[in-house]
Every structure is written in C-alpha cells, then in structure tokens.
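Chemist: pasted the sequence and its predicted model underneath.
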Amino acid sequence: MFYVLVVILFGLSSDFADGTCNFPSTLTDGTWVSAEKGDLVLSGTSILSYPVLITGVSTFDFNCIDQSGTTFLFQAVEFQNVFGVITRFFLCLDIQEINGNVLKYFVGTEYDVFVKDFIFPLADAIAALAQACNRATPYEPQTYITLVKSGSVADGSAPIQCPDGLLAVFTSVAISGQTCANSVLDVCSNRTQMNFTMDTPCATELTFSAGGQYSCLHHVTSGQTTYLSLWNNDASPTYQFSCFAFEVVGDVVTATETIKYCTATTDHVTPGTRDTIVGKTIVAQDPSEKCVTLGATSCTFPERLKGVWITSDSTIFRINSTTLHGYPVNIPGYRTIDLTCEEVNQTKYKLRSIQQTLVFGLTVNMFLCMDIRPSQDNYLYYVGTDFESFLNDALLGSINSTVTFDEVCNRPEPYDVDSAVMLVKNASSVQGIPCPQSTRFMYRSLSVVNGTNITYCNRSQLDVCEDTTRMRIKINDTCGTALATTVEFSCLYYEESYNTTYLYMDTNDSNMMSLVDHNIICAELFNVSGGLVMTIYKEYCSDLMNTDPILFLRLSSAENCQSHLTDAATTPSSTLPADSSFTTYFIIGGVIVLCIAIGVIVMIIISRQKMCFQCRLQPQVPDSGQQFTDINL
C-alpha cells in the first residue's frame, strides 16, 4: 500500500542554508513573476511558495545549498514519508541576468513521473548538484523561462524595444490559418509593445491576449528563429507570458505563439503545446509603415560601400545595405561574425553581432564601432572600440541587448595612424599571395562537371607553377562559356579546413565578370585521389550553402612544379667547367643556403606585418586581474 505523510516544517531551517550560494546581484528580495510558476517570493538565497504538483502539497519553500557558476541547487524545506522512508526534494536552476528587472532561468532537472514536476526526489540522502541537475546540456536556447520583478512592467522599466524585424505596422494578419480583414499588428506606436487589433472574422480566433497587447521583455535567436518573451498586458490575463517565435523574410513575419515559454520543439512554423494548450500560428505582412530608427538616424551603409572588400590585413568581408558579413575575430569558437548596423554618426558606425557568445555561462552580445572614411578611390577604417580581454578582441561585450553609441565607440581619439585598415575593392591594386600549397601543380587533365554530365576538355590545363601567385587556365571552346580560352586568377586570401581550402581570387576575365557583381570569386578546393576538385562560386565563401556554383572543374594528371620546371629546362645539366674544384661547389652551395635564409627572414617580417591589426590594440597584461564585471553590462 502506497501512502504519503506530509510533514511541514514551519520557518526556514538554518540547517539547509549553508551560505555557499550567491545569487545574481539583480535578483533581490521581493516578489518576482515567473513565466513558468507565477509569483515567487525571494528571500536571501531562498525561494518561497514555489508551486508544485505533488499530491497534498501546493507549494514548497526551497533553500539554495550548492552552486556552480550560474547553476544553483535548491533543497525543499518540506519532505515526505514515502513507505516509511524520508524523501527529500531538490530543484536545479540555471539563473542568468538580463538587466536589473528581468532575468531568465533554465530548469536543469528532468521531469519526474511520480512527482509530476521538474523536481528531483531522493530517499534518505542529500542530493549532489550533479545528481539533481540531470537535464542534458547545453539547454535548448528557446526553453529559457523569463523572471520579471513585480511591478517593473507597469512602471516601464522592464520592457525593451521589440526586435528590429517587427518594427512596422502590418496591415494583414492571419491567425491559425484564418486571414483577418482589417486586422493590424502595430509595433510602431510604441516600439516596446506589440498591439494586435483584430477584426471580423477573427473575433473567435485571437492571440492569447484578449486585448491583443503585449510588452517585449527579452529575445534570443537560434538558427532562423527569434524567440521573444512577451508580457500579456490584459488586466486579468489567463496566461501572463507568451513565447513569440518568429522569422522575417522580406516584409512577411511568420510566427507561432506558445503560452508561458517555448518548448524544445518550438520554432516559427511549429508552435509548442504547454499544459495541453496548443499554440497558435500567426502571419503578419503588408507593412504600411516601418519604424526601424535606432539612435538619431536610420543606419544604412553608403552605396559605394556595398560589395566585397579586401583589407590591407589580408582578410575579406562583404557589406550590403545594413549588414557586414564575415568580419574576422579572435573570439574563442569564432573565426568571423556578421554585424548589423544599428546607429551611424558621421563616419562612425555602431554595429551589433548577429551571433552571441558564452562567457562564464552568461550569454553575451557583442558590439563594434567602425570609423569608416573615404581614402582616394577606396576606404579605410579604424576600430573605435577598446580591446576586451574576455572576448580576446576589440569588441564590447554586454549581457544587455541594447547599449549606447558612446559605450561602443569608447576608444580615445585621435586613433593611431598605423591602426588604420585599408579597404580595397579593386583587387588589381592588391598584391597577390602564393596560392595554397595543394594547388601548386601543373594539371594537364581538366573536365567540366555539370550535374551528372562530365565534359573532358582536351588540350586544356591549369598551371600554378609558372607564377605561384596566379592560376592560369587554358581551356578549349568546347567546354562552355564560363571562362575564356585563357584566363588568369590572382590568389588573394585562403583558409583551410580539413581537406578543403576556400580560396578568394580575382580575375579580369570578361566571361567570368559577366557572372559576378565584382571581380572577386571564391573557389572551394577539395583534394581527391589523383587530383583536385575546384568549385567556383560567386564572390563570397560564407554563401556557399545558399549559392549555386558558377563552374565545377575536376583536375587530374598533376605534375609537381619542380618536375615541370625540370622538364621545361633547356639549359645543359653541367654548367661548371670540367676542372671545377670542390671549393667552387662549396662556395656556390653556401651562397644558395644564405639566400634561402635571408628569404625566410624577409617572409617572416612581412607576415608579421600582415597580422590582424587588432593585435596592435591588445593591451599589456594588467598587474591585477580583471573581473568579468569590468565588461560594460
């Protein structure tokens, strides 16, 4: 026979609170509203009146007993006698700061079928953090649960500006497949709020807010979907929180709404089901007005800045109207980031990274100030952000999603002249570099591949031996029109990843130029047995997953450059007099070795000068250690 005896211990026992926990500084005593549990009372490092679903019990009081980074282990003051054995209850929460009035947490405990909640029961023992925190990590980013200080939405301190893609007045709204005439989503009248005005036939198909008004609190982006936590502004809401998962393509917002917070399977197409309540699908389109105005001016790059640029420190990135793609960084786990333009003041641009990074378990947004100035026919730029040691780069890190222009553009002026980076669009003015080692052959067999069709090009070849900074392709006119019969590519920059090399090259070939917007192409080089596969794409390597190739070549019959040059040599094999002594050979050999040594030294000096200019911004290691709190939060 199963029986449960509930024993309530009045007051908070000091035996549980051992003082080993330190909550985030913004998680102060008082009432906080959880998207999962409703009102919670915080006192010291205890959570009071935490709702539970255990038979005969409505709430538990939890004390924090252990901590690892942002992960906290709580033990309930209450316990139960199950089959004559004392059973204690534990809760694992990963709590992260967002701002002074909003935090988020992840439940780190798996669901227990007997407790019917995300609580870890343990008979006759005290659980360790590793036992109770049994949910697999990393947590799905969209499953965060918002925690808001009571009263901070009403006084206006908690809401944030809604994400840029929503800042418009949409005049066509469909909910759960039902198109609603004369229905509007207005995110411009108040850019911290989403206001739905629903008209017939949507009187019976509404959002989870009866009044249709929400305040934006926090959002994260994962993959193609942005997950926005919303506060329902109804006077007596059925559900205080919603998770609005959306994607913006052109002028169309495709979204889902899930009550409370998103599930692990929620995205902008598939709504979540929580507490048996199935989420809604929402499509908003046909904007009559857009209000993406950040700071004093809307941020767009000048027309002349758009395109693919080569920098004087040997990197390549691309700029469109509002985004800089492929900016090189030294952040652990990243080689490049993409930056959106948020604000411009004369020549200075405040940019925010689309990607985020984790530092000590905190989700950190990254910001960059670029001072871009015209220089003759090109541009140069200075980085206007100081070096940040935790990010290992000249970027501003913040757990806040919005920071001021002055916080980002914090590097003192005037800038050091030698920290300028030249931007060059005319590749002919950039000195070529040696092509990748894997390409330095004479390939005497060349085929053009189109799907399953392979066209062998007789009397065609690719030569990287005559000049190792250039690829020369000779191809007969039976192999298509993508290339002229003779074309040269100049190697500009490359990166190697496992067995694949991504190589930027420029060309003045008229046939190729007709297929690209500028004179730069990206070649994906893949070594195969007996040869090389070269796939040529339009302009930018980061677009390979979304771009069809211009040309697909298979190269074989490779001869290394030394053999090629030896075969081509016409000079007699013996150029020394018959009576040359050993001393003569020794002197000649010594001169050759000396020349090689000098060449190596010169190459090292040149390569050091070409290293990422941000290294010059890196400060000396301070005498005293920095804290993460030094980051401008």
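Modeler: Done, it's in.

Chemist: drop to CA atoms for contacts and neighbour counts, all remaining ones
Modeler: Noted.

Chemist: quickly note the distance from Leu525 to Glu496.
Modeler: Leu525 sits 9 Å away from Glu496, going by CA to CA, to the nearest Å.

Chemist: scratch that, Asp463
Modeler: For Asp463 relative to Glu496 (CA to CA), the value is 21 Å.

Chemist: one more: Tyr443?
Modeler: 21 Å.

Chemist: now swap in Leu122 and tell me
Modeler: Going from Leu122 to Glu496 by CA to CA gives 51 Å.

Chemist: ok, the two, which is more surrounded?
Modeler: When Leu122 and Glu496 are compared for neighbours, Leu122 comes out ahead with 16 against 12, by other CA atoms under 10 Å.

Chemist: second one coming, line it up with the first:
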Amino acid sequence: MNPLIIVYLLQIAVSPSLQVCSSVPDALDGVWTSTSLETITISSSAMTLSMTKTFHSSLSGSNFECVLNSGTQYVFKMNETVPILSGTLQVYPYGCFDFRQAGTYSYYFYLNSAEEITLGDLRFKAVLSGSVDTITSLTDICDSSTVDTAEFYTMIKSGSESEAISAVQCPDNILGLFQYTYTDQTGTYCESVNTSTVIACSNQSYAELEIDNTGCTTKEPFYSAGGQVGCIANVYKSSTDTYYTSYYNRDTSLSTTSYQFTCVAMQKTSNGTVFLSLMPTDCVSGQSATVMPTKGTLQGATMVLEPTYTCKEKYFAHLQ
C-alpha cells in the first residue's frame, strides 16, 4: 500500500470527528428581550448570537458564533477571550443553548453546561485559549444531566410582546378567579381580603392574568404595579406535577420593586387550591410551589390561591 495512504488512514483513526454548525433556524432571527441574558440578537444567516450581558467589565458586549449543533442544541463560542483568576488566564466562554419554541414570538431555552464559578456561576463552559482545538463534539460542551427542569431562560421577540402573550395559554391550574394570600420574607399579607384577586378569564385566549390588589396594596404580586402579566412559556415536570411558567410584566415602566419577568412554580390540590412560588426573572433549581425560593441575595415569595370559580364554570354559566 502507498505510504501516503497509510498515513492518511492513521490520521482518520486518531483524529476526533470534527463537527460544525450546519444551520440556525430562521425563527430565531431578530432581537429578543431575555430574562437573565438581557438583550439577545440572533442572525440565522451569519449563525451568530450576541447579548448585552457581559462576562467582564472590560467588554462592551458578548458576541458568539455557532460552532456545533445537533437537534435543538446549539453551541456558541464567544469571539473574544475573558480574563479569569485576576487575569492570569484567558478563556473562551462556550454556551450550549437548547432552544424550545413556546409560542409564535417566544422561546424558552436551557444552558446545558455545568455552572462555571469563573464566569459568574453562569452555565457557560470556560475553555482555555490554547485548548480551543480540542472542542470537536457537542458533548465537549453540552451536559444536560446537571440542569434541573426549572432552570430555563425565556426570551420574547422585541416589538411583538402582545402577539407573544396572546399565543401562549396559561396553565389550566390557574384558569379561574381566586382570592390570594401572599407571603415573603417580611410576613404574610392579604389573608381574608375579598378584593385581592387573581383572574385569568378576561379574554378567550386565557393568556393573561389580572391581579387586583386594591384591598391589600402593601404587596404587588408577580412584581407588577399594573397587575397585568402574560404567560409566555410553560414547562411541566411530571415527577412532581409542577408547572413552571414565565410571565411577562405589561407595565410600561418598571419601578424599583418590579421586574420584567417572573417565573412561577405552580401546583393544584384536589380541592382546587393553587400554590405558587414566585421568583423574579428565572426559576431556580428544585423550586417548589410551596417553599419560598431564593438565589443568592434575591428572595422570592409564595402565594396561596383559593378558587371562586374556574374559567370554564364562568363560560358555561354565561351560556345558560
């Protein structure tokens, strides 16, 4: 056999199977407002992703290119290095984005990597600048086994917020009129206040909640001053019978106590009582509907909803 052919075959045998990013869906094109990664801009033609959230104060933004993909997972490599450990090392952040379409103009996604302490505990993998050539397979970056069902991020198409909300129905568990009790780290509020209500029957799409706190103004449930929030993504965990829902706040401007997004864990009992735990921006790993969630210094809240009627009961009563 020709010696050159032998060398070539040996190279095939010992070299890793190089993969490349083949495409990014057109539906991801555009500018998106996200929960924790701020403004995300995606180009399907250039196969790039940028976000205003930065990994280091020396950077004005974070720009990535797609380098690998398979199924719903896309590995994006940042095109600049980030100094870590007081500048002694330079790393490229890699993100394994697992995109799931929630509605026409909203997505939820997971970052399928372990938390990286040198990158602010975000689920991006730090690859030393001299080790980039070793990243040849999706499994070099992606590992969904470390990610809990509740740990999803949400993004909504900028300029299409109303359309995004109307396309996603809220979970059946919350489709009704409820009186609520609200608890946070400072105490419990709104007990036995008939005029403090949550309702999801205002329109036939059942895509929005209206929260009336006029009888108990101390707290603003769902971190919304106006009390109008829309469901934009639902994730169900069958093992605990828990819905995780991302809500978008319709307030035209945000106060110091309000947030654009709230993530809620929800469970319903056989008698119709609904338990909620609310976390500003994103849910946290293992979040339970009955336990107040925390992440670092950020503390959430819980609510107990007692039903007056369901949306279906109201609809059928109207027909009679």
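Modeler: Received the coordinates, thanks. Computed from a predicted structure; not experimentally measured.

Chemist: overlap in contacts of Leu525 and Glu496 of the first structure?
Modeler: Contact criterion CA atoms under 8 Å, 6 or more residues apart in numbering; residues shared by Leu525 of the first structure and Glu496: Tyr502.

Chemist: can you find the partner of Ile199 of the second structure in the first structure?
Modeler: Matched to the first structure by TM-score structural alignment, Ile199 of the second structure sits across from Asp186.

Chemist: the nearest residue to its match once chain neighbours are set aside: neighbour count?
Modeler: Leaving aside its sequence neighbours, Asp186 of the first structure sits nearest to Val169 (CA to CA, 6 or more residues apart in numbering; 4.4 Å). By other CA under 10 Å, the residues close to Val169 of the first structure number 22.

Chemist: which ones are touching Val169 of the first structure?
Modeler: Val184, Leu185, Asp186, Val187, Cys188, Pro287, Ser288, Glu289, Lys290.

Chemist: one more: Cys311 of the second structure?
Modeler: Cys311 of the second structure makes contact with Leu175, Gly176, Leu177, Ala200, Cys201, according to CA under 8 Å, 6+ apart.

Chemist: so the longest helix seen in the first structure matches what in the second structure?
Modeler: Counting by DSSP state H, the longest helix found in the first structure is helix 582-609. Under TM-score structural alignment, helix 582-609 of the first structure corresponds to no residues of the second structure.

Chemist: tell me how many other residues surround the corresponding residue of the second structure for Ser242 of the first structure.
Modeler: In the second structure, Ser242 of the first structure lines up with Thr262, judged by TM-score structural alignment. Neighbourhood size, Thr262 of the second structure [other CA under 10 Å]: 25.

Chemist: surely Thr262 of the second structure touches Ser246?
Modeler: Yes: when contacts are counted by CA atoms under 8 Å, Thr262 of the second structure is listed as touching Ser246 (5.8 Å).

Chemist: which neighbours do the two share?
Modeler: Contacts common to Thr262 of the second structure and Ser246, judged by CA under 8 Å, 6+ apart, are Asp282.

Chemist: one step back: what about the match of Ser242 of the first structure, distance to Lys237 of the second structure?
Modeler: 18 Å.

Chemist: ok, Tyr537 of the first structure touching Met512?
Modeler: No: the pair Tyr537 of the first structure / Met512 is not scored as a contact, 10.6 Å apart, by CA under 8 Å.

Chemist: what lines up against Phe441 of the first structure once you look at the second structure?
Modeler: So, by TM-score structural alignment, Phe441 of the first structure is left unmatched.

Chemist: is Phe441 of the first structure in contact with Ser556, as I believe?
Modeler: No: between Phe441 of the first structure and Ser556 there is no contact under CA under 8 Å: 9.9 Å.

Chemist: the two - which one has more neighbours?
Modeler: Phe441 (24 against 20).

Chemist: who's in contact with the strand ranked longest in the second structure?
Modeler: The residue-count maximum for a strand in the second structure (DSSP state E) belongs to strand 89-103. The contact list for strand 89-103 of the second structure, computed with CA under 8 Å, 6+ apart, reads 72-84, 107-113, 123-129, 132, 141-142, 164, 167-168, 232-234.

Chemist: surely Gly212 of the first structure touches Cys202?
Modeler: No: look at Gly212 of the first structure against Cys202 with CA under 8 Å: they stay out of range, at 11.7 Å.

Chemist: the counterpart of Phe64 of the second structure in the first structure: what secondary structure?
Modeler: Under the alignment (TM-score structural alignment), Phe64 of the second structure maps onto Phe62 of the first structure. Here Phe62 of the first structure takes the strand state, with states given by DSSP: H, G, I helix; E, B strand; the rest coil.

Chemist: tell me the contacts of Thr104 of the second structure?
Modeler: Thr104 of the second structure makes contacts with Glu163, Ala164, Ala167, as judged by CA under 8 Å, 6+ apart.

Chemist: list the contacts of the first one.
Modeler: Same thing as Glu163 of the second structure. Counting by CA under 8 Å, 6+ apart, Glu163 of the second structure has contacts Thr104, Tyr105.

Chemist: give me the distance between His325 of the first structure and Tyr494 of the first structure.
Modeler: Relative to Tyr494 of the first structure, and taking CA to CA, His325 of the first structure is found at 16 Å.

Chemist: just the strands in the stretch 251-400 of the first structure please.
Modeler: Assigned by DSSP state E, counting those that start in this stretch, the strands in the stretch 251-400 of the first structure fall at 252-259, 273-274, 277-278, 280-290, 307-311, 316-319, 323-328, 336-345, 348-359, 362-375, 378-383, 396-398.
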